[in-house]
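1. what shape does this take:
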Amino acid sequence: MKAIVQDRFGPPDTLRLTDVHRPEPAAGQVLVRVRAAAVNPYDWHMLRGDPYAARLLGGVGLTRPKQRVAGIDAAGVVMAVGAGVPGLSPGDEVLGFCPGAFAEYAVTTPDLLARKPENLTFEQAAAAPMAAVTALRGISTVGRVRAGQSVLVNGAGGGIGTFAVQVAVSLGAEVTGVCGPDKADLVRSLGAAHVVDHTREDWTDGRRHHDVILDNVGDRPPSRTRRALTPRGTLVVNGGGSPGRVFGAIGAMLGALALNAVVRQRLAVILPAAPSGPTRADLTAVTELLGSGRLTPVIGRTYPLAAAAEAVLHVEQGHALGKTVLTVR
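-> Got it, this is the predicted structure:
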């Protein structure tokens, strides 16, 4: 089968399309024929081995990528199931977390899959797992957003941000989205009551205050970001750092937790929505929102599987609109 492999840490051009053996499902596993796969910041972190601290924690591999075939988010069709897998059969259309998703086939476990809503294309379904689960956690589980609250989403035009705006709106919040001018109309169309152009306005200047802030960018330290919170508001940190940094987002999150101990406001972090993090309940909640139409994936660009390196570079540059998706036919 065709697959995108990564044999060493490095920039996106170290990715290459090659033939590898098709995986077979063992007991308790599911073989998925991948029809589409999403590109996430997670993917370029894995590719570069960034941050270095994550290598020591075992998340990305120590001297080379832990997962040779790249990718994690996928949507496709169940081809085979191993012994002891209830509830899924060949022919079922699914979405979820499939390590090695940048390939024609990938093996995963049933707890990391959910049935694809009929109203979604495979590309739309692939866009959802990591970004939508993270958004739902950030707004609902960690942020504890309630109807009538004021919510600010930094990075509102990106993959997680577009989902987060919709989740907050569905909960009855008044949403402010922070993004570049090229994404403002999109963010408004998703239900944001206010849009801040970060190239012209500093939303952390303390003039406006919000009950909950979801920071997907991490371009300012929590000590400054909290200026935009109400006295008892909640800051949810989900981002920070850049390629090659020792601690990257881990440092930003640890800083927020340390500050949380000495301020009245609540500073929290989102645990990664990667294979070690999500639960069937997370995916079920997301697919229910998708199936009901309360959540709609925003896809900015699609690429063929062979152009995976270009797609990862596009996401790594940090200005992607919505989700970037690979089509696998």
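
2. hey, let's count contacts and neighbours off CA atoms from now on
-> Noted.

3. in three-state terms, label Leu243 for me.
-> No, residue 243 isn't Leu; it's Pro. Following DSSP: H, G, I helix; E, B strand; the rest coil, the label given to Pro243 is coil.

4. what about the closest residue to it other than its chain neighbours, how many neighbours?
-> Of all residues not flanking Pro243 in the chain, Asp50 sits nearest, at 5.8 Å (Cα to Cα, 6 or more residues apart in numbering). Other residues within reach of Asp50, judged by other Cα atoms under 10 Å, total 25.

5. Proceed likewise with the subsequent sequence, for comparison:
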Amino acid sequence: MKAMVQDVYGPPAVLRLEETDRPVPGKGEVLVRVHAAAVDQGVWHLVAGMPYAIRAAGFGLRAPKSRVPGMDLAGRVEAVGPDVTRFRPGDEVYGSGTGSFAEYARAKEDRLAPKPVNLGFEAAAAVPVSGCTALKALRDGGRIEAGQRVLILGASGGVGSYAVQLAKTFGAHVTGVCSGAKADLVRSLGADEVVDYLHEDPVDGRRRYDLVLDIAGNRRLSRLRRALTARGTLVIVGGEEGGRWIGGNQRQLTALLLSPFISQNLRPLASVEHHSDLQVLTDLIEAGKVTPAVDRTYPLAEAPDAIRHLREGQVRGKLVIRVGGPQEH
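-> Got it, this is the predicted structure:
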């Protein structure tokens, strides 16, 4: 099969397209013929091996254990491993797996769900990681309630584009933060207000929110807390600063230590895709309440370009990798 592979950590240029063996599904796993995959910050972190904590977490100290990157996927079931009961060959699925930048990828059964009937494979591939992260951030981390005022920092990115739509479905008043060039996208997603962070500080304390989502940000906790009500909740979704060793996780560790001693709730988010969350997203997508925002689609051979484009910070929504098979259902 064709796949993007890497033998060392590094910039996107370490990736190359080559023929490699098709994976074999193990117990509780499904082999998916991948029609489309997607790019997010997690993919870049695993390609680069940065911060170093990622390597120590089991992904390979000196070189990546998995030669093929990629997590988001949408495609058709090719084969199933022992003990798989929910899927059979030919089923159209989406979710997250191992090595989705390839014609075939393995995925745990509980990380897949039937593909939404009203989405093509490319649009469906843009949902799993970012959509599940946004859902967990609002519902589980933020414990969002109807009528709350919600501030979403990073509203135009992959996770943010879903968070805006989901917060509206929960009945919240949503303020999205992005650059002025992306304000039209955030408004189209349903935000009640949009703040251009290049011209206004969204956490200067002049407005307070019941729930703040900081998505891949680098603002200090002391600044973020100024935007919270006395008993408001801050959910930290990743981080792209903080050094080579633990990166943005430093803020998350600080939040865990500080939260028990203050009236505000500071909650770092750890998100893993699960079929039950994918089903929630499927129901909302099929009801027309949530729609993937796909900025651009790349062929598999240009996956390194997609990762570079993501890191430039100009993406509106999600980037998708077209792998094979039909592009629309």
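
6. you'd agree the residue nearest to Pro243 of the first structure is up against Arg245?
-> Yes: Asp50 of the first structure lies in contact with Arg245 (Cα atoms under 8 Å); the separation is 6.9 Å.

7. contacting residues for Glu24 of the first structure?
-> Leu31, Val107 (Cα atoms under 8 Å, 6 or more residues apart in numbering).

8. now do stretch 94-110 of the second structure: distance to the chain's middle.
-> 15 Å (Cα atoms, centre = their mean, to the nearest Å).

9. can you give me the strands for the stretch 51-200 of the second structure?
-> 72-80, 92-96, 104-108, 112-114, 149-153, 173-178, 193-196 (DSSP state E, counting those that start in this stretch).

10. hang on, the earlier thing: which secondary structure state does the residue nearest to Pro243 of the first structure sit in?
-> coil.

11. reformat the strands of the stretch 51-200 of the second structure as a markdown table; add distance to Asp210 of the second structure.
-> Shown next, in a markdown table, are these (distance: least, Cα to Cα, whole Å):
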| stretch | distance to Asp210 of the second structure |
| --- | --- |
| strand 72-80 | 31 |
| strand 92-96 | 31 |
| strand 104-108 | 36 |
| strand 112-114 | 32 |
| strand 149-153 | 5 |
| strand 173-178 | 10 |
| strand 193-196 | 15 |
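
12. for Arg226 of the second structure, which of these is the nearest?
-> Arg226 of the second structure lies closest to strand 149-153 among those, at 12.2 Å (Cα to Cα).

13. mean shift between the closest one and the first structure?
-> Compared with the first structure after fitting, strand 149-153 of the second structure has a mean deviation of 0.3 Å; criterion: mean Cα distance after the TM-score superposition for the first structure.

14. report the central residue of the second structure.
-> Ser130 (2.5 Å; Cα atoms, centre = their mean).

15. ok, that residue touching Tyr162?
-> Yes: the pair Ser130 of the second structure / Tyr162 is scored as a contact, 7.2 Å apart, by Cα under 8 Å.

16. what's the mean deviation for whichever strand or helix holds Thr230 of the first structure versus the second structure?
-> Here Thr230 of the first structure is covered by strand 229-237, with elements defined by DSSP states H and E. Once fitted to the second structure, strand 229-237 of the first structure is off its aligned match by 0.5 Å on average (mean Cα distance after the TM-score superposition for the first structure).

17. gap between whatever helix or strand comes next after that strand and the chain center?
-> Counting by DSSP H and E, the next helix or strand C-terminal to strand 229-237 of the first structure is helix 249-260. Averaging C-alpha positions (Cα atoms, centre = their mean) puts helix 249-260 of the first structure 19 Å from its chain's average.

18. repeat for stretch 193-204 of the first structure
-> Per Cα atoms, centre = their mean, the centroid offset for stretch 193-204 of the first structure relative to its chain is 23 Å.

19. list the buried residues in that stretch.
-> Ala193, Val195, Val196, Asp197, Trp203 (16 or more other Cα atoms under 10 Å).

20. closest to Gly87 of the first structure among these?
-> Relative to Gly87 of the first structure, the closest of these is Ala193; by Cα to Cα it sits at 41.4 Å.
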